[in-house]
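Student: sequence first, then the predicted structure:
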Amino acid sequence: MDIHRCRFINYEASGINTVAFSHPHLPTNQKHSRTAPVRMAIGRENGDIEIWNPMQGTWLQEMTIKGGQGRSVESLAWVVGDDEELDDAGTNKGKPILIHGQLRLFSIGFTNTITEWDLEKGCVKRNASGQHGDLWCLATQPKPAPGTPTAEAATTQRLVGGTIDGCLALYSTDDDDLRFQRLCRLPKKNIKVVSIAFQTRQLAVAGCSDGTIRVFDIRNGAILHAMTIGRDLAGEKTIGQGAKNVIVWSVRCLPNGDIVSGDSTGQICIWDGKTYTQAQRIQSHTQDVLSLTISADGSDIISGGMDRRVVLYREIPGQALRWAKVWHRRYNQHDVKALAAFEAKGMSVVVAGGPDAAPVILPLEKSGMEHHRTLSHLPQTVPIASAPAARLMICWWQRQVQIWAFDAPIDQLLNDGETEADLERNRRQVGCIIIKGDNNIVAADISADGSFVVITTTVGIKAFQLRKLASGEVSVSKISVPASVASKGGADSVAISPNGKWVCLASGVDDRVNLIEVVYPEPTAAGADSKAKIAIRPKVSRVARLRRNIPRHELLSGLGRYDRRITHIAFSPDSKLLATADLAGYIDTWVLQGPDGMSGTAAEAEGEGEGEQLADVDSEDSDSSSDEDSDAEVEDTAAPANKWVRNPRAKQLPKLPSAPTTLTFSPDVPGAPAVAGEAVSSEGSLARDYVLFAITASHRLFAFHPLQARLVPWMRRLSPTSLPVEYRNIRDVAKGVLWQGPRVWIYGASFLFMVDTSVEPTSSASPSGAAASGEDQSSKSAVATQQDLTLRKRKRSDDTGAGNRMELGRIAPQRVQMAVENAEGGGREWVDVDMEDVQDDAKSRADDDDDDETDSEAEAEYPAYAEQQQQLDDGKSSKALKKAARKQRKRSGDASNGQQLQAPQPQQPRWWHTFKYRPILGVVPLSTASSSSTSSSAAYPQLEVALVERPGWEIDLPVRYDE
């Protein structure tokens, strides 16, 4: 595989302003606590809101709600409804059924408006504002304690926001609504309320810009207590002049009622919650304390500041209201602006974020015993796409789409002796599209031939035609979108079929998927169609998703139908089969019937007469949807004869065990020689079905025959026990998949992994390798699922959701130096000793008799190993050669003793991986065949890709305090 390593994409990461968990604390002894729908929301400077699922330490980014121009998310708040238990003996074996409270997400952004977000549709649900200044902070009223009188317990949670003009704004969330109630005013209007927390259900603690902490009774708006921080004595001592007013940037309340505050002096203060007096002041930061969070039991306090420090404090045993600083670390590259703690069964972490855009997961309960983990600042959905036939690539960010061209294949440039500068000039920007309006781009795609681009936002759909000019640039012209298509609003996902004739649009949790047909101009004489326009048919085909047997109480619980959001769309290589997948793991498939479809193929035979009935249903729906625009229907004189109908076996496709992160089709097409899963040396047989490949968030790999609704025969090679330990140890989830014949290239934010589906596993002792051909597929799936549960259970016991466990009892020197003679001017100089090489040499001498497969053996058979080997230093190369020579001498000695050894047969490597590219924004193909070079094997066609990296150090950040 030839790789264009690129870092030229205009994609800028946005800083983190706030982090909030829907359930910061889930008691381990509480009934059904592990089934609660926990989500983490991250608000960014550009107005984006990311929804993450912790998944016992997997940390999957499920959705991103795009912002807009001039928008920012400064604070987030979750409102959780009350749980209910239903006594229904007929549905849950006599046990009570728990309905989790509804989750509602609210945000503010330096305006006087509170916004509620619809997580099912990924858009704004409602706005509410009052006659007050801009909101700077937001907090949710806690739920009533157990045993509270019924009248008080019936009251729902309210939202309280601090304003720039010194007020507390109260908003009601009763009856699934959002309404402004009243204001609690301060005596002075030039005071800003910058932080807020609740001491009890009715007492709100507000940190102000005048160095005062005030306690409000939100029932009547009265100020009960006021605590003053005092002057900036530390600033006067170190800088020579202290700040005129101390700003209380953050306040938190402990479970026992005590108050913790962090201010602009770099100190945290502990306040007695009964007498409202200062009990302790700790100087732990050299600059402002911007964020605070506490553990569930109140035994730990964590602070983050402008000096990049994260500080942990713990209560001194036996001494009331006395705390001690345990340690401080610098995990972030800039200010620690947001902190949030999450504790549940098996997990205890703190999430830290700031302008450096990358969330950092820190261990809380096992602090000092586990490593931290930095999540990728790049989105899970890849914001790049390519047109392999035209060697074009598009990338989008905010309201801009850039078009890049790759002039020549990389292998041709290398053969011509081009330099690195020539490789940089080989890729150039040839066009740009800027979307009008305030809404950012949600998704985009380009046709395989590079003729047109489709862009979607939250409010609309836009299409543009591309034409290559003689100068090499690309001209962009707008394609008119019919009213019937525009009336459907925006979309969350878009995909263009490989032949460029169909565009699939999916939005939120809609029960139907929209398909629009693209009409190309008729070919005429040479040059006559240079200005011909591509058109979109007004008639929209709306195909229905399957109705899943989901209990009604689950649809009313927690996030509702949020899990039914479509996240992936995939077309088959011949554009005759369409597949979608949602967060719940359900897969829906449709086939194309008509002149360009699958009429007379195996799809109708598999359906046993169901195809005609389903075709009538979809046809009626399509006609009814087109009736909304009768004028457009009259203009469409040539109605399309092709119809999309549901796959007759779609209902039999199994549900994936977790949310899919990738969904793609292999190059296999019915009636053509099979590609995936066939041995390299064997004669290719005719493929009976497509191969649909999916990867889940738990790193499980699945391959289906969608028309037959069964797993592929070579699926046993992708079981968790058959995959290498390097893949099982990867923590980042997969972002995309590329096919090179039977080879599957999987990539994530920090890894690139290849699995050859045509090579059998070397070990035959595993149960999966000895499975009979007629074994029931359901039993295979059950065994694989049980193995996956065992692996994931073992992984959960190793850590608490952050990094790996630290090795106990090991003293490993990080830096060792030795004095050597200076070859230039005499004397001695100190040089570093690479301890890794010393350990590798010792291990190689101890493992002379090891007959396991090594990288040096695979390099001779796989070209990528040779490319990587050129980048290694001479020392490692010589060690590999020495090790191979020792093995050869051992084989020769055994043969001389009379043992008849057969010559080893060359075998293609089954997998390969590298971690040299990071962080990866995306990988897209540029061409599937190169005219300037030939592949070493006919089964492995040449693959050329563009791999785009976006390192964190390239993010433009403001000057840090310590700089």
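Tutor: Perfect, I can see it now.
Student: only C-alpha atoms from now on, for both contacts and neighbour counts.
Tutor: OK.
Student: tell me where the stretch 551-700 of the chain has strands.
Tutor: Secondary structure of the stretch 551-700 of the chain (DSSP state E, counting those that start in this stretch): strands located at 566-571, 577-582, 587-593, 643-646, 660-665, 692-696.
Student: between strand 566-571 and the longest one, find me the angle.
Tutor: In this structure, strand 587-593 runs at an angle of 30 degrees to strand 566-571, with axes from the mean of the first three to the mean of the last three CA atoms, to 10 degrees as the basis.
Student: just the angle between strand 587-593 and strand 692-696, please?
Tutor: 160 degrees.
Student: determine the longest strand present in the protein.
Tutor: As assigned by DSSP state E, the longest strand anywhere in the chain is strand 535-544.
Student: show the contacting residues for residue 444.
Tutor: 383, 385, 396, 453-456, 493-495 (CA atoms under 8 Å, 6 or more residues apart in numbering).
Student: now, these that are in strands?
Tutor: With DSSP E as the criterion, strands contain 385, 396, 453-456, 493-495 from among the contacts of residue 444.
Student: just those residues now: which is nearest residue 439?
Tutor: residue 456 (9.9 Å; CA to CA).
Student: quick one: residues contacting the residue most central in space within the chain.
Tutor: With the centre of the chain defined as its mean C-alpha position, the nearest residue by CA atoms, centre = their mean is residue 380, 3.0 Å away. Contact analysis of residue 380 by CA under 8 Å, 6+ apart lists 61-62, 735.
Student: which among those residues end up buried?
Tutor: Buried residues within the contacts of residue 380, counting neighbours by 16 or more other CA atoms under 10 Å: 61-62, 735.
Student: just those: which are in strands?
Tutor: Using DSSP E, the buried ones among the contacts of residue 380 in strands are 61-62, 735.
Student: what separates residue 177 from residue 162, distance-wise?
Tutor: 20 Å (CA to CA, to the nearest Å).
Student: neighbour-wise, which of these two wins?
Tutor: residue 162 (28 against 13; other CA atoms under 10 Å).
Student: thought the more buried one was touching residue 197?
Tutor: No - using CA atoms under 8 Å as the test, residue 162 is too far from residue 197 to be in contact (10.3 Å).
Student: and stretch 647-663, which residues are buried?
Tutor: Buried residues in stretch 647-663, counting neighbours by 16+ other CA under 10 Å, are found at 647-651, 653-654, 656, 658-663.
Student: now for the ones in strands among the contacts of residue 444: which two are most distant?
Tutor: 396 and 495 (15.0 Å).
Student: more neighbours: which of those two?
Tutor: Each of residue 396 and residue 495 has its neighbours counted (other CA under 10 Å); residue 396 has more, 26 against 22.
Student: what sits against that one?
Tutor: So residue 396 contacts 10-11, 383-384, 402, 441, 444 (CA under 8 Å, 6+ apart).
Student: presented hereafter is structure B, for comparison with structure A:
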Amino acid sequence: MQAVPNHSYRFLSTAATSDGSVLAVARDNGSIEVWETATWTCFQRLPGREEASLSCMAWAQDPVDGSERLFTGGLDGALTEWDLRTRQPRHVGDSFGGAVWALAAEPRGQLKEGEAPRVAVACDDGVVRIFTAEGLSPGLTYARSMPALGSRLLSVAWHPSGKSVLVGTAAGTLHSWDLASSRELLRINVGDGGGKEQCVWAALVLPDGTMVSGDAAGGVQFWDARLGTRLASFHRHAADVLALAAAPEGNAVFAAGVDSQLAAFKLVTGQKGKPERWVFTESKRPHSHDVRTLTVAAVLGGDPILVSAGNDAQILVHSVPCFSQEHPVRVCKCPQPPLLAHASGAALPHLLSAQGTQVDLWCLGVAHNRQQHAVSLSGWAWAEGAPVDVGQEPRHLARIAAKGPGHVAVAAMSPDGRAVAFCEAGPGSLRLFRLTSAPGSEAVALSRQSLPDKLPAAVALAFCADGSRLLMATPDARVVVIDLDKNEVTQTFAEAAQQEESATWSPGEAGASGRSAAARLASVVTQLLVSPDDSWAAMVTPRLTHLYDLTAMKYHGRLPVFEEGGAVTAAAFGPAGDVIALATAGNHVAVLEAATLRHTPWSLANTARPPQRLLQMPGSVCGISFCPDPQIKSAVLHTTSSLCHVDFEAPAAAGAAKGRRRSRLPQPDPARSAGANFRVLPLENPCLLCTYTSTNAALLVEKAWTEITKTFPPPLYRHRYGT
């Protein structure tokens, strides 16, 4: 069953905020992911567009309210500022010079209070243009241009003083421009004098003014800031060097490119009075394909980190001080996930899969003689780990295409499988379809249903159990209830929007609050869900969870905030609708009563000191699914690489006793036996969805990396010994 389209999107560019708490990553389909670096949680995804051409990105700080603003440049010549709440462009402007190959924001240490930061743009017409990010004004404002160079500009970097910029060209030259006088300070030919032009794909200026270039010949070269003479030259790469990054102190430089190699260079002190010099220290190949981007993030309260990404759809995090001693951490453990929705109330469970501009509907398969293979007191009829006979294969029901070039941003399916709703980013794009089938026929007919006019943009959707009402969450944290039978909006809840606004950073507290960029940007809606009995609805943001009483049609309250564990990454109502379970990026799990907004006795006993096996699950919990039987108080939690069964009425299983001497034979662990509480099962392939379909059956959606790698462009060929 190909429930997930065969798409794998490569990473093109990365950019970190000044405090290193947020990392933005752009894929080649135009989508942007926003990650919190403290727990490495992707708390926002901005959908892309068909024929997208993002090439670079940069963060700039608003001089009035101090908020972080994200700008991107594209090969179509567009300069775009993004609204992370609405997930759509806030402003789209023109570069006035064709394709944009690189962006660089002015160093913040040189900005005066209230001064608008400048952004340097490397354009296709050979001109570096300076734009400003004016306070509370959307988009970039053109300020001035440097003289044309007659060759395409591929890279740009600011001098730490903010008085000059360095650009690299397709003609193999570096140019340093004084911004006040528009005078060229230095012109450097990075080639060897042989007459062959070498594209300068990457340029960098260190805190002491030393300039660094990475070119198409695989060279990494260091240049004197005052005279422009070559200080050091290295050719450790077998192909183009596409990215450079430096440690905050400027004593280490990292380079990567087409040959998938990460090379480290260090400034060492000379002996016996000799001057400092740059030396090559080490190289690694943690990536399997081209490395397109490098970023160093100076994380508050911790060591700076190096983030690398590229064509292998992997995000790897390295410690800058311990680059030689430690292995990198893989952050992106699964392919770009599609939007998945499951309908368990239908006679045969249905699955919705939305990716790109397509929405696919599937009827799931069933196990052979499922009714005869129910769970008994003695255990399962099938042996654990054994393949299950399939009595009916999954079948594709329908495919719906989006209206415009924008990718589907949010989608939902009614629990009975008879209604589907989806929309792109932005207002007025919500579409609703009804599914009907003739008796005895496998064919499915789709009929579009009208919706009320002037609906706001939706960032999350959820159907009630009977499919008669559709709930939508707006970018400003409002919840709109639509009666589908009457085709009208019956209620709009605005209480959570007011609380989210008051909980976020205030402009008047810029100097005192010291809140990180992640805290300021985290007021985005990540999930909207309805209880199985239609009594409650919950809207989840990374920091807060709001509850609504759908019987009385009023705002019920806010669930207690997690003191530890990071952002909320998953939520689910119990089968009776009386409790709601929450999980955080640190794998802390709590169960709360919906009526009282208080922790259950089990939660009080286990939230303060969570079981170690739960905390040590690989990855962060991204899904919770309760057993549909109200008499069974258990759920399955899943990360992208493991599953965990939790019984909310039983204590955690004790670990294996430790002996004084290590035995050569493996010792049985009670927590790994079948049925043990908090038992963790590792998965071979990335898990995109795990949910119960009935009391004795569950659906697991995986996407193997072996299938993903087939879509990658081939890496640089390297001859290996013996081949």
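Tutor: On my side now, so go ahead. None of the values given here were measured: they were computed from a predicted structure.
Student: related to what we said a few turns ago, what two of the buried residues of stretch 647-663 of the first structure are the furthest from one another?
Tutor: Within those, 648 and 661 form the most distant pair, 25.3 Å apart (CA to CA).
Student: TSV please, covering the ones in strands among the contacts of residue 444 of the first structure and showing distance to residue 702 of the first structure.
Tutor: Output for those, formatted as TSV (distance: CA to CA, whole Å):
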residue	distance to residue 702 of the first structure
385	24
396	30
453	31
454	30
455	30
456	30
493	22
494	23
495	22
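Student: of the residues you listed, closest to residue 846 of the first structure?
Tutor: Among those, residue 385 lies closest to residue 846 of the first structure (CA to CA), at 48.4 Å.
Student: what are the boundaries of the helices in the stretch 501-650 of the second structure?
Tutor: Along the stretch 501-650 of the second structure, counting by DSSP state H, counting those that start in this stretch, helices occupy 510-513, 517-521, 601-606, 612-615.
Student: what of the stretch 201-350 of the first structure?
Tutor: Taking DSSP H, counting those that start in this stretch, the helices of the stretch 201-350 of the first structure run over residues 233-238.
Student: returning to that earlier point: can you redo the strands of the stretch 551-700 of the first structure as TSV with distance to residue 470 of the first structure?
Tutor: Formatted as TSV, the strands of the stretch 551-700 of the first structure follow (distance: least, CA to CA, whole Å):
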stretch	distance to residue 470 of the first structure
strand 566-571	32
strand 577-582	36
strand 587-593	37
strand 643-646	39
strand 660-665	35
strand 692-696	40
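Student: quick one: closest of those strands to residue 210 of the first structure.
Tutor: strand 566-571 (47.3 Å).
Student: so the closest one versus strand 577-582, what angle?
Tutor: Going by the same axes, to 10 degrees, strand 566-571 of the first structure makes 170 degrees with strand 577-582.
Student: for whichever residue in the second structure pairs up with residue 754 of the first structure, which non-adjacent residue is closest in space?
Tutor: Residue pairing (TM-score structural alignment): residue 754 of the first structure is matched to residue 645 of the second structure. Spatially, and ignoring its direct neighbours in sequence, residue 645 of the second structure is nearest to residue 636 (4.6 Å; CA to CA, 6 or more residues apart in numbering).
Student: any idea how far residue 869 of the first structure is from the aligned partner of that neighbour in the first structure?
Tutor: Using TM-score structural alignment to pair residues, one finds that residue 636 of the second structure aligns to residue 745 in the first structure. Distance of residue 745 of the first structure to residue 869 of the first structure, computed by CA to CA: 20 Å.
Student: residue 438 of the first structure too?
Tutor: 49 Å.
Student: got it, and residue 891 of the first structure?
Tutor: Distance from residue 891 of the first structure to residue 869 of the first structure, by CA to CA: 25 Å.
Student: about what we covered before: helix/strand/coil for the residue nearest to the centre of the first structure?
Tutor: Under DSSP: H, G, I helix; E, B strand; the rest coil, residue 380 of the first structure falls in the coil class.
Student: do residue 784 of the first structure as well
Tutor: helix.
Student: again, but for residue 671 of the second structure
Tutor: Assigned by three-state DSSP, the conformation of residue 671 of the second structure is helix.
Student: again, but for the one 3 residues further on
Tutor: The three-state label given to residue 674 of the second structure by three-state DSSP is coil.
Student: check residue 91 of the second structure too.
Tutor: Residue 91 of the second structure ends up strand, using three-state DSSP.
Student: report how many residues lie close to the residue mapped onto it from the first structure.
Tutor: Correspondence of residue 91 of the second structure to the first structure, assessed by TM-score structural alignment: residue 126. Residue 126 of the first structure is flanked by 13 other residues according to other CA under 10 Å.
Student: equivalent analysis for the one 3 residues further on, please.
Tutor: The burial metric for residue 129 of the first structure, expressed as a neighbour count using other CA under 10 Å, is 19.
Student: so what's it up against?
Tutor: Going by CA under 8 Å, 6+ apart, the list of residues near residue 129 of the first structure reads 112-114, 179-180.
Student: need the max-distance pair from those.
Tutor: Checking the contacts of residue 129 of the first structure with CA to CA, the most distant pair is 112 and 179, at 13.1 Å.
Student: is it correct that residue 818 of the first structure falls within a strand?
Tutor: Yes - with three-state DSSP as the criterion, residue 818 of the first structure is part of a strand.
Student: isn't it up against residue 828?
Tutor: No - taking contacts as CA under 8 Å, residue 818 of the first structure lies outside contact range of residue 828: 9.7 Å.
Student: which residues are in contact with each of residue 162 and residue 197 of the first structure?
Tutor: Common neighbours of residue 162 of the first structure and residue 197 (CA under 8 Å, 6+ apart) are residue 206.
Student: burial check on the nearest residue to residue 205 of the first structure once chain neighbours are set aside, number of neighbours?
Tutor: Leaving aside its sequence neighbours, residue 205 of the first structure sits nearest to residue 215 (CA to CA, 6+ apart; 4.6 Å). For residue 215 of the first structure, the neighbour count with other CA under 10 Å is 23.
Student: what of residue 703 of the first structure?
Tutor: Neighbours of residue 703 of the first structure (other CA under 10 Å): 23.
Student: that one maps to what in the second structure?
Tutor: So, by TM-score structural alignment, residue 703 of the first structure is matched to residue 591.
Student: what's the neighbour count on the closest residue to its match other than its chain neighbours?
Tutor: Once flanking residues are discounted, residue 591 of the second structure sits nearest to residue 581: 4.3 Å by CA to CA, 6+ apart. Neighbour count of residue 581 of the second structure, defined by other CA under 10 Å: 22.
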